[in-house]
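Visitor: could you look at this predicted model? Sequence included:
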Amino acid sequence: MELIDLTLIWVAIIGFGVFMYVLMDGFDLGVGILYPFARNEDHRDVMMNSVAPVWDGNETWLILGGAGLLAAFPLIYAVFLPALYIGVFLLLAGLIFRGVAFEFRFKSAPGKRGPWNWSFFLGSLVASFAQGAVVGAYIQGFEVEGFSYVGGPLDWLTPFTVMTGLGLVAGYTLLGATWLIMKTEGDLQDWAYRMARWMLGAVLAVYVIVSLWTAVAHPHILERWLENATVLWVFPTLSVLAGLWLWRGLTQRNEGTPFVATLVLFVLAYAGLLISMWPYAVPPEHTFWDASSSPDAQLFTLVGILFVVPIILAYTAWTYWVFRGKVRVGEGYH
């Protein structure tokens, strides 16, 4: 009998990596979604400069989660890639397209930045929607025989996954708006406050719709909720309180509170998702233990990952500390 469950350790590591990616890349994707609606090019310059020092470093967590998933849970790759190939392709294409637009916009003449502005917006929108749709596909499950995916290439795209995709777009947009509240000032900050109020309403509406839809369409998840109602009621209650805290921060024009409250909403939604789906790595049949690699392979890669994660955390903390404070009109690309 093993004294240490390496599978649980890897679930925690990959869950942490994915969670960090959602939080840290979420706000700069949200800024990209808001981008074409800003009033003028000066505001767009500030918006892009607010995420310029950190956006590419934020995506390090996506690489960490993806590489760790391949090493520790190869069955997930064997099912997810054929099942979600188009969705994952759209996600990566959106991120690449957005990165190209990011760099080329600053190299373009001031009057010729329109195409790159829209490229930045579309790349952010497609990447955000694809992430949400992939999460929805995970909730609805996969058609498998043994350890092989036997469904179609578009089974991931359903009305339910479209709703989860739009929900994550709304969530990232709220995160981007609250980031701008914290990082900007003047007219742009006033605009961000207004956008955040609208997006908070959209996020809470989608949260309720997806929860009810999940309960109706997936009886096994509803059964789990009912069996653990004495514990799970905490999450919707805390979500309501976090929403009220966020609204209060917006109405009182606090600068840091809205961003922190939005992060709390994401934490609660993420925790609720994990509890609802646990212990299935490939729902509705295969658990994380079914999907795991050999203990030797898990231990070998674990040694390396334990060195890498502290370095990423230290680099991330240092970057955010160096580039703390407000971003103003006229400040150049970092």
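Guide: Done, it's in. Numbers count the residues shown, from 1 in each chain.

Visitor: can we go C-alpha only for contacts and neighbour counts from here?
Guide: Noted.

Visitor: so A242 makes contact with V264?
Guide: Yes - distance between A242 and V264: 6.7 Å, which falls inside the contact criterion (C-alpha atoms under 8 Å).

Visitor: what does stretch 325-334 contact?
Guide: 42-43, 45-46, 49-50, 52-53, 106, 182-185 (C-alpha atoms under 8 Å, 6 or more residues apart in numbering).

Visitor: what's the answer for stretch 268-286, then?
Guide: 19, 76, 79, 138-142, 221, 224-225, 232, 235, 238-239, 287-288, 291.

Visitor: then stretch 81-96?
Guide: By C-alpha under 8 Å, 6+ apart, stretch 81-96 touches 122-128, 130-131, 133-134, 142, 149, 151-156.

Visitor: which residues touch the residue lying closest to F73 once chain neighbours are set aside?
Guide: The shortest distance from F73 to any non-neighbouring residue, by C-alpha to C-alpha, 6 or more residues apart in numbering, is to S292 (4.3 Å). Counting by C-alpha under 8 Å, 6+ apart, S292 touches T7, A72, F73, P74, L75.

Visitor: ok, structure two:
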Amino acid sequence: MAGLPIDIAVLWAFIIAFAVFMYIVMDGFDLGLGMLFPMFPKKEDRDVMMNSIAPVWDGNETWLVLGGGGLMAAFPLAFAVVMPAIYTPIIAMLIGLIFRGVAFEFRWRTQSERNRWDVAFAGGSLLAALAQGVALGAILQGIHVEGRHYAGGWWDWLTPFSILTGCAVVAGYGLLGATWLVMKTTGELREHAYRLSWWLLVATLIAIVAVSLATPFLQADYWRRWFEWPNILFTAPIPIAVAAITLLLLKSLANKQDYRPFVLSLVLFAITYAGLGVSMFPYIVPQSITIWQAAAPANSLSFMLVGVAILVPIILAYTAWAYWVFRGKVDPSSGYH
């Protein structure tokens, strides 16, 4: 866009990327916890699991609103092109989030139908996680654009690659949920969460490798960016970092540490997210629309930046305060009712 300062457009891209990442890691562990519900059939265990996220789960979704709203305001062209391409998985995600939100409240209000609400909570969590991964794959594989409009079909989002990324996100969220339980619970529940963490880490690593091997074949630019010289000098540290964090994560699980597995799982997500940024930048719609082509006028970006500069620190502050107040292990005898 002529006359648009490059720095402010890129700054907004990083703001939105940060908001999306915060949503992924913060809502990811409670979606993962919901998906693990069938693995914990005891009512007492499920109550403790719910209580572990009760103080924070709804606040985590603040970042989803910021990411989606920021994309619409700062990059309206990208929003107008991307949304029609992924309407179906986005609607599925919202339906899943609604199911799990309603189930979270109603399971405490009834005894006779609690199992039904538990199924709704687990099913909604699975649907939301799977839909997010499918939407990611649909964007990463490329969107058919003609002029300034989406020109693809209704089912373009559904491909083997998008299903692969959907399964990868499900596995990754499951790992976050299991390591969260390791950090927040005690006794047999914690031991079972440890066992699940091993399996979910293996599934997550398989998914990371599969997606990493498939992505360069989607677009010629992806291949050049990751494997051609001298680009490989800058991209090689990412898989090396994934391997290093994996070894540390395996060690922390073997030593049955409380906090380190969850923290290292977050770091693993951050590294893979950085790899996604390496693949896409500077495109906001891969291989079709760049950050600068999609950006709103410079005056609008500057005006909104003032609001974000005030809003984001407030969100970070109250989020940090909530997690600090409710730190430590969950007391099975008390909690959300």
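Guide: It's in. In this text the structure is predicted, and so the values were computed from the model without any measurement.

Visitor: can I have the buried ones of the contacts of stretch 81-96 of structure 1 as a ChimeraX selection?
Guide: The ChimeraX selection below is limited to those of these classed as buried (16 or more other C-alpha atoms under 10 Å):
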select :122,123,124,125,126,127,128,130,131,133,134,142,149,156
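
Visitor: and D187 of structure 1, how many neighbours?
Guide: Counted with other C-alpha atoms under 10 Å, the neighbours of D187 of structure 1 add up to 11.

Visitor: that one looks like it's in a helix, true?
Guide: Yes - under DSSP: H, G, I helix; E, B strand; the rest coil, D187 of structure 1 sits within a helix.

Visitor: thinking again about what came up before, and the residue nearest to F73 of structure 1? What does it align with in structure 2?
Guide: For S292 of structure 1, the aligned residue in structure 2 is A295 (criterion: TM-score structural alignment).

Visitor: hmm, A193 and A178 of structure 2 touching each other?
Guide: Yes - assessed by C-alpha under 8 Å, A178 of structure 2 is found in contact with A193 at 5.2 Å.

Visitor: who's more crowded, those two?
Guide: Neighbours per residue, other C-alpha under 10 Å: of A178 of structure 2 and A193, the larger number sits with A178, 30 against 23.

Visitor: which one in structure 1 is aligned with that one?
Guide: Aligned partner of A178 of structure 2 by TM-score structural alignment: A177.

Visitor: now do the same contact list for its match.
Guide: Taking C-alpha under 8 Å, 6+ apart, we find A177 of structure 1 in contact with F27, G30, V31, L34, A192, Y193, M195, A196.

Visitor: next: V216 of structure 1.
Guide: Per C-alpha under 8 Å, 6+ apart, neighbours of V216 of structure 1: L222.

Visitor: wait, is it part of a strand?
Guide: No - judged by three-state DSSP, V216 of structure 1 forms no part of a strand; its state is helix.

Visitor: what do we get in structure 2 for it?
Guide: By TM-score structural alignment, V216 of structure 1 lines up with F217.

Visitor: and that match, how far from P89 of structure 2?
Guide: Per C-alpha to C-alpha, to the nearest Å, F217 of structure 2 is found 23 Å from P89 of structure 2.

Visitor: how about the helices of the stretch 101-250 of structure 1, start to end?
Guide: Ranges of helices in the stretch 101-250 of structure 1, per DSSP state H, counting those that start in this stretch, are 114-140, 159-183, 186-217, 219-227, 229-232, 234-251.

Visitor: hey, which of these is tucked in deepest?
Guide: When you average the neighbours per residue for each of the helices of the stretch 101-250 of structure 1 (mean count of other C-alpha atoms under 10 Å), helix 159-183 leads with a mean of 26.

Visitor: coming back round to it: what is the nearest of the contacts of S292 of structure 1 to A317 of structure 1?
Guide: A72 (26.9 Å; C-alpha to C-alpha).
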